[in-house]
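1. No letters, just coordinates:
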């Protein structure tokens, strides 16, 4: 965040229109252009975008939605909002993403959708997943929460998805404070999502206020309050301009980490898959059995050196919220290994070389002094 974001928000405040309005519409257009998407619908969060995606895709109560357990819990929660059940699939132990093979093992006769996550910004291999699901009329929803700036087979992540959901939470490298986006190649789905996010009104608040005497709006179905504000969108418009440089800098820092970690026995760092590039929204490391200390031991060593690292991605099926859930239909060994043995290292645009070296020094020698 910088002076440009402050100025953009100030301009919105001075305009007298701070709710969903012209800045949101411009942000949608700019984001769609950047991600090579047909339609973009701004929302209050990625979770609300996932919810809307399931609704417009026609996922019904009682149906099953295959999801990776190895993801932030919102990925699993969204299907429950529409009365469906998340069915947990395992992930590839290298990328941390679900694959066509792990999805196939988790399919049930009630499966109507799959949520494929670009975990930590690593692009999911979407084409084989679509090839598996589309002949069975199973909708593939891409959870691209972390992936703005990542590339899949030469195109921006999400470009090939029928519907995708994005996050602009402060942990993401393109942020609006809070906020999300739904993108889609399906014009009817995008139109319905646009109405549903605003209580399913037949005319938006912005369009009604543009008229001196507007006709009464109608509400054809039960909708939601999932709107983004112009204040948030103004920040997002500045952030879009920064994204390319931020991704370049993050990949530079990640390369410096990876060069050092490659020489340390017992550690494995996340890396680009063969079919794309990651924005390194999260730089995670797996602590293997031949490393001198456990994952939690390494977290403690980093903390003693004044380094704030974090445990790796959670496994939703191990959380109390899903303790009595019947969504585990296949073993999840890679999920459980990764959530138990990974941690996320500090990586941010302003990270100094001296700070990164402090992290690397601990990785090389984690033993207490």
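-> In hand now; what should we look at? Only a predicted model underlies this, so the values are computations on that prediction, with no experimental measurement involved. Residues are numbered from 1 along each chain as shown.

2. can we go C-alpha only for contacts and neighbour counts from here?
-> OK.

3. middle-most residue in the chain, spatially?
-> residue 145 (1.5 Å; Cα atoms, centre = their mean).

4. any chance you could map the helices in the stretch 251-369 of the chain?
-> Counting by DSSP state H, counting those that start in this stretch, residue ranges of the helices within the stretch 251-369 of the chain are 295-304, 333-341, 353-364.

5. Show me what counts as buried in the second one.
-> Burial within helix 333-341, assessed by neighbour count using 16 or more other Cα atoms under 10 Å, is assigned to 334, 335, 336, 338, 339, 340, 341.

6. Show me what that helix is packed against.
-> Where contact means 3 or more Cα pairs under 8 Å, 6 or more residues apart in numbering; DSSP states H and E, helix 333-341 is packed against strand 283-287.

7. Now do the end-to-end distance for stretch 342-351.
-> 21 Å (Cα to Cα, to the nearest Å).

8. about what we covered before: next one: the residue nearest to the centre of the chain relative to residue 64, how far apart?
-> 22 Å.

9. With residue 205 instead?
-> For residue 205 relative to residue 64 (Cα to Cα), the value is 35 Å.

10. more neighbours, these two?
-> residue 64 (25 against 14; other Cα atoms under 10 Å).

11. try this one next to it:
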């Protein structure tokens, strides 16, 4: 079986986790602080705040921007459902916007089409590692007076305008789930440049305490903490951060390998009518966290038929990115959701092909042979 994704975990990660266990400090502590600093530097941000997942990172980003009941937040429907769910966590209403066909991302035009007087923020996703147009959307959000929260769950190692995808973001949320290029098992990060917001985020992830548990334990004298606001337990452990530090050191090589594999896919798929592979936008470069293709009618076989053919050949592939507005959880918003033709086309007609560090050239040829056979070519 050729898997769709395999996390790159080795002996170094195992040793790092074991050292954290042997140290006796397994909760949020010094390794988390080092991981925050290293990750922020890697993505061009002033501060990193480690949390338990990208979902909790998005939640906290909305909290620090004071988004709440009565507010609307524009989000892509074409995203994992956590993007929209985070909006509901703060009592606000998600408003679904359409995306561009080539990259599956929000654009200035698609956001503007659903913007209203109640809009308070936009959550823009770097979809599958393909960066959205950061310059255009950041400038537009500023002109509209809206907070722009960047869902960079899949974007570690992606670039936009010659910089890391998260560089210059007012606030960005990242994921370290095993499906991502680097992983801590579960875990996430908020990155930003604002020092005061970063300090508040650190309090919010730790019950609202004015002094962290790590600082309390490091003190030679008893410390009486205060709880400044109702907050959350969204902490990352030092065991996770130890793994994350090793993973982060692998990121450049992993991204380079994935880009080479993606280029090879594009070569093999060239000249196959009706099958359009994701490509880099003119202003940036994807990390190819996912390699997806769009299956158009002229291909000769439908997306689901392709998935079946791949499975029969021992190849694991996946449906394309979900559309949250079509899920039962958001049926209550159907009457107020604008038409989303590109979103529905992409979620219906796209599939994700295997891409990971163990994938060989022979594997890719085998996969493309199945695709060609399904189309009768």
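-> Received the coordinates, thanks. All figures in this text were calculated on a predicted structure; none of them were measured in a lab.

12. And the TM-score between them?
-> Once superposed, the chains reach a TM-score of 0.98 (TM-score structural alignment, normalised by the length of the first structure), with 369 aligned residues with a Cα RMSD of 1.3 Å.

13. Trace stretch 160-171 of the first structure over to the second structure and give me the residue numbers.
-> Counting by TM-score structural alignment, stretch 160-171 of the first structure pairs with residues 168-179 of the second structure.

14. try stretch 181-192 of the first structure
-> Residue span in the second structure matched to stretch 181-192 of the first structure, by TM-score structural alignment: 189-200.

15. Could you do stretch 25-45 of the first structure as well?
-> So stretch 25-45 of the first structure sits over residues 33-53 in the second structure, by TM-score structural alignment.

16. Outside of that stretch itself, which residues are in contact with it?
-> 32, 57, 156-157, 163-169, 174-177, 186-195, 198, 201-202, 205, 234-236, 241-242, 244-245, 248 (Cα atoms under 8 Å, 6 or more residues apart in numbering).

17. For the second structure, give the strand that spans the most residues.
-> In the second structure, assigned by DSSP state E, the strand with the most residues is strand 119-125.

18. who touches the next helix or strand after that strand?
-> Counting by DSSP states H and E, the next helix or strand C-terminal to strand 119-125 of the second structure is helix 134-144. Here helix 134-144 of the second structure makes contact (Cα under 8 Å, 6+ apart) with 107, 108, 122, 147, 148, 160, 165, 169.

19. Take the residues you listed and keep only those in helices.
-> residue 108 (DSSP state H).

20. just the helices in the stretch 101-250 of the second structure please.
-> Counting by DSSP H, counting those that start in this stretch, the helices of the stretch 101-250 of the second structure are 108-112, 134-144, 195-204, 213-218, 238-269.

21. Tell me, how many residues neighbour the equivalent of residue 119 of the second structure over in the first structure?
-> Residue 119 of the second structure is assigned residue 111 in the first structure as its aligned equivalent, the criterion being TM-score structural alignment. When counting by other Cα under 10 Å, one arrives at 23 neighbours for residue 111 of the first structure.

22. Not counting sequence-adjacent ones, nearest residue to residue 111 of the first structure?
-> residue 64 (4.3 Å; Cα to Cα, 6 or more residues apart in numbering).

23. The one you found -> the second structure?
-> Residue 64 of the first structure maps onto residue 72 in the second structure, by TM-score structural alignment.

24. ok, that match - contacts?
-> 92, 93, 94, 95, 118, 119, 120, 121.

25. now those as a markdown table including distance to residue 260 of the second structure?
-> Compiled in a markdown table, the contacts of residue 72 of the second structure are given as follows (distance: Cα to Cα, whole Å):
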| residue | distance to residue 260 of the second structure |
| --- | --- |
| 92 | 42 |
| 93 | 41 |
| 94 | 37 |
| 95 | 37 |
| 118 | 44 |
| 119 | 41 |
| 120 | 40 |
| 121 | 36 |
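
26. Across to the first structure, which of those hold up?
-> Cross-checking these against the first structure gives 92, 93, 94, 95, 118, 119, 120, 121 as conserved contacts, using both residues aligned by TM-score structural alignment, their matches' Cα atoms under 8 Å.

27. Closest one to residue 296 of the second structure out of these, please.
-> Of all these, the one with the least separation from residue 296 of the second structure (Cα to Cα) is residue 95, at 27.9 Å.

28. Write a PyMOL command that selects only the buried members of the contacts of helix 134-144 of the second structure.
-> In PyMOL syntax, the buried subset of the contacts of helix 134-144 of the second structure is picked out as below (16+ other Cα under 10 Å):
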select buried, resi 107+122+147+148+160+165+169
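
29. Of the contacts of helix 134-144 of the second structure, which pair is most distant in space?
-> 147 and 160 (19.6 Å).

30. contacting residues for the residue of the first structure positioned farthest from its centre?
-> Residue farthest from the centre of the first structure, counting by Cα atoms, centre = their mean, is residue 213 at 41.3 Å. Taking Cα under 8 Å, 6+ apart as the definition of contact, residue 213 of the first structure has no neighbours.

31. Could you do residue 373 of the second structure as well?
-> Residue 373 of the second structure neighbours (Cα under 8 Å, 6+ apart): none.

32. switch to 10 Å and redo it
-> Contacts for residue 373 of the second structure (Cα atoms under 10 Å, 6 or more residues apart in numbering) come out as 301, 306, 309.

33. could those residues be laid out in CSV, adding neighbour count and distance to residue 25 of the second structure?
-> Output for the contacts of residue 373 of the second structure, formatted as CSV (neighbours: other Cα atoms under 10 Å; distance: Cα to Cα, whole Å):
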residue, neighbour count, distance to residue 25 of the second structure
301, 18, 55
306, 20, 49
309, 16, 49
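
34. Tabulate those in a markdown table, adding columns for distance to residue 217 of the second structure.
-> Shown next, in a markdown table, are the contacts of residue 373 of the second structure (distance: Cα to Cα, whole Å):
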| residue | distance to residue 217 of the second structure |
| --- | --- |
| 301 | 62 |
| 306 | 56 |
| 309 | 57 |
